[in-house]
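Participant: The sequence isn't on hand, but the structure is:
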């Protein structure tokens, strides 16, 4: 089976016991599968889960409670997943096991090469089903509707699967550009001209200089050439 799983450790070495009081391996594997599948029942795409059989020498006392399955810190949703399977109470035991999860989802792939700063057009993209675990960045893929109209941060070749690191944001304000500074409070609203002291994207806070008072203030980019300084 691909995606070989391994037993990492046992908390206690248990003596051999009668078969009827041993924890069935099938119950442990079933608990692992249920835990992993719970992440994908409401998600898009399809998935495959490979869980290797447990070591036949592993013999554990029958747990009178439901088994607890806990993902290890840093374990991803796709690819190699490490889990801790525990029986709390008496008898108490803990084992570690690994599974391999493949998550297939349609992702945005470039039809042609793009140069740094070039905007992504809908015609530049095609959808292809890929295993997210095999993608660079761990499957941090960009949805086509979020990629269209954005510039690429660096030159990309045809066939690249887009992720968020590839995409920049459109600068609505450029440094030294004349901008409108808005300020509002309940009951009044004023606007004045200013000079942007830095580039700005939508929602970004930037510094601007009031052309009348020469005072430098910080505000939020709310539109092209417009900065709101109201707190």
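Facilitator: In hand now; what should we look at? Please read all numbers here as calculations on a predicted model, not as lab measurements.
Participant: make it CA atoms for all contacts and neighbour counts henceforth
Facilitator: Fine.
Participant: Need the residue closest to the centroid of this structure.
Facilitator: Against the mean C-alpha coordinate of the chain, by Cα atoms, centre = their mean, the closest residue is residue 140 at 5.3 Å.
Participant: Contacts only, for that residue.
Facilitator: Contact partners of residue 140, counting by Cα atoms under 8 Å, 6 or more residues apart in numbering, are 163-164.
Participant: got it, and the one 5 residues further on?
Facilitator: When contacts are counted by Cα under 8 Å, 6+ apart, residue 145 touches no other residue.
Participant: Any idea how many residues pack against the closest residue to residue 137 other than its chain neighbours?
Facilitator: Residue nearest to residue 137 in three dimensions, not counting chain neighbours: residue 163, with 7.7 Å by Cα to Cα, 6 or more residues apart in numbering. Residues near residue 163, counting by other Cα atoms under 10 Å, number 20.
Participant: Check residue 69 too.
Facilitator: The tally of other residues near residue 69 (other Cα under 10 Å) stands at 21.
Participant: next, the one to line up against it:
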């Protein structure tokens, strides 16, 4: 609901009043400026103002601001203010849609499915109402395990997936190390779980030294230099 304004010119002529379109456009532009990023399409629509509302024409540029913290970005309240001597402040609801490419289930995905590139696709969707997040790149999903059934066409969220560990704590691993042009392989033991690309701690079975290594394959890690 539109809140109070400090001055209402009930008898003013159209030439003396601020046009409703200019107020709505200012509120919409405020939202567009905040969410203008490469790779996403932003649409903002301000609510129509009460036709009975008459505000004095502002002889300065309208100022816009965000009066509240945003929890639901699909519906945002924007403050529009005239800072002239006979100024006013109005709060305008703006509906936002945020279209961007996200990861979608290409088929129904049963629980415990290990995702492959064939299981997912990229589509443009409105993410403004997605409070649980979303994935933007296939690499964020491939190789992970589905926790619960996901229907075909659903947007994948981080909370729906578990990491598949290529190395598990306590298991034997092969440690690959490069010394100059020489590549050395040693036996070791994983001290933490790790997915491919993650750094973990391992123990060299020969020296009993703990080192950091990057998981490069199932049961194989590369010593961090």
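Facilitator: Nice, thanks for sending it over. Keep in mind the model is a prediction, meaning the values are calculated, not measured.
Participant: coming back round to it: show me the contacts for the residue nearest to residue 137 of structure 1.
Facilitator: Residue 163 of structure 1 touches 137, 139-142, counting by Cα under 8 Å, 6+ apart.
Participant: Put together CSV for those residues, with secondary structure and distance to residue 105 of structure 1 on each row.
Facilitator: Listed next are the contacts of residue 163 of structure 1 as CSV, based on DSSP: H, G, I helix; E, B strand; the rest coil; distance: Cα to Cα, whole Å:
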residue, secondary structure, distance to residue 105 of structure 1
137, coil, 15
139, coil, 9
140, coil, 11
141, strand, 10
142, coil, 11
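Participant: how do the residues you listed look in structure 2, which are kept?
Facilitator: Counting by both residues aligned by TM-score structural alignment, their matches' Cα atoms under 8 Å, the members of these that carry over to structure 2 are 137, 140-142.
Participant: Quickly note the distance from the alignment partner in structure 2 of residue 24 of structure 1 to residue 30 of structure 2.
Facilitator: In structure 2, residue 24 of structure 1 lines up with residue 19, judged by TM-score structural alignment. Distance of residue 19 of structure 2 to residue 30 of structure 2, given as Cα to Cα, to the nearest Å: 17 Å.
Participant: So the two - more neighbours on which side?
Facilitator: The neighbour count for residue 19 of structure 2 versus residue 30, taken as other Cα under 10 Å, is higher for residue 30 (20 against 16).
Participant: Would you state the strands of structure 2 in chain order?
Facilitator: 40-46, 63-65, 75-82, 88-105, 120-126, 145-146, 161-162, 172-179, 182-190, 199-204, 210-217, 220-223 (DSSP state E).
Participant: could you say what helices and strands the fourth one packs with?
Facilitator: Spelled out, it's strand 88-105 of structure 2. Under the contact definition 3 or more Cα pairs under 8 Å, 6 or more residues apart in numbering; DSSP states H and E, strand 88-105 of structure 2 sits against helix 20-35, strand 40-46, strand 75-82, strand 120-126.
Participant: The second one now?
Facilitator: Applying 3+ Cα pairs under 8 Å, 6+ apart, we find strand 63-65 of structure 2 packed against helix 20-35, strand 75-82.
Participant: tell me, it lands on which residues of structure 1?
Facilitator: Aligning strand 63-65 of structure 2 against structure 1 (TM-score structural alignment) gives residues 68-70.
Participant: By how much does that stretch deviate from structure 2 on average?
Facilitator: Compared with structure 2 after fitting, stretch 68-70 of structure 1 deviates on average by 2.5 Å (mean Cα distance after the TM-score superposition for structure 1).
Participant: can I get the contacts of residue 163 of structure 1 in CSV with distance to residue 126 of structure 1?
Facilitator: Below are the contacts of residue 163 of structure 1 laid out as CSV (distance: Cα to Cα, whole Å):
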residue, distance to residue 126 of structure 1
137, 20
139, 17
140, 17
141, 13
142, 12
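Participant: just checking, residue 16 of structure 1 touches residue 57?
Facilitator: No - contact criterion Cα atoms under 8 Å: residue 16 of structure 1 and residue 57 do not qualify, at 9.4 Å.
Participant: Name the residue in those two with the higher neighbour count.
Facilitator: The residue with more neighbours, out of residue 16 of structure 1 and residue 57, is residue 16; 12 against 7, by other Cα under 10 Å.
Participant: so what's the more buried one up against?
Facilitator: Contact partners of residue 16 of structure 1, counting by Cα under 8 Å, 6+ apart, are residue 59.
Participant: Also residue 176 of structure 1?
Facilitator: When contacts are counted by Cα under 8 Å, 6+ apart, residue 176 of structure 1 touches 195-198.
Participant: cool, residue 126 of structure 1 as well?
Facilitator: Contacts for residue 126 of structure 1 (Cα under 8 Å, 6+ apart) come out as 108-111.
Participant: what do you get for residue 55 of structure 1?
Facilitator: Contacts for residue 55 of structure 1 (Cα under 8 Å, 6+ apart) come out as residue 7.
Participant: What is the aligned counterpart of it in structure 2?
Facilitator: Per TM-score structural alignment, residue 55 of structure 1 is aligned with residue 50.
Participant: do you know how far that match is from residue 94 of structure 2?
Facilitator: Distance of residue 50 of structure 2 to residue 94 of structure 2, given as Cα to Cα: 15 Å.
Participant: go on, residue 22 of structure 2?
Facilitator: Plainly put, residue 22 of structure 2 is 14 Å away from residue 94 of structure 2 if you go by Cα to Cα.
Participant: Settle it for me: which of these two has more neighbours?
Facilitator: Comparing residue 22 of structure 2 with residue 94 by other Cα under 10 Å, the one with more neighbours is residue 94, at 22 against 11.
Participant: Show me what that one aligns to in structure 1.
Facilitator: Superposed on structure 1 with TM-score structural alignment, residue 94 of structure 2 falls opposite residue 99.
Participant: what's the spacing between that match and residue 132 of structure 1?
Facilitator: Residue 99 of structure 1 is 15 Å from residue 132 of structure 1, where distance means Cα to Cα.
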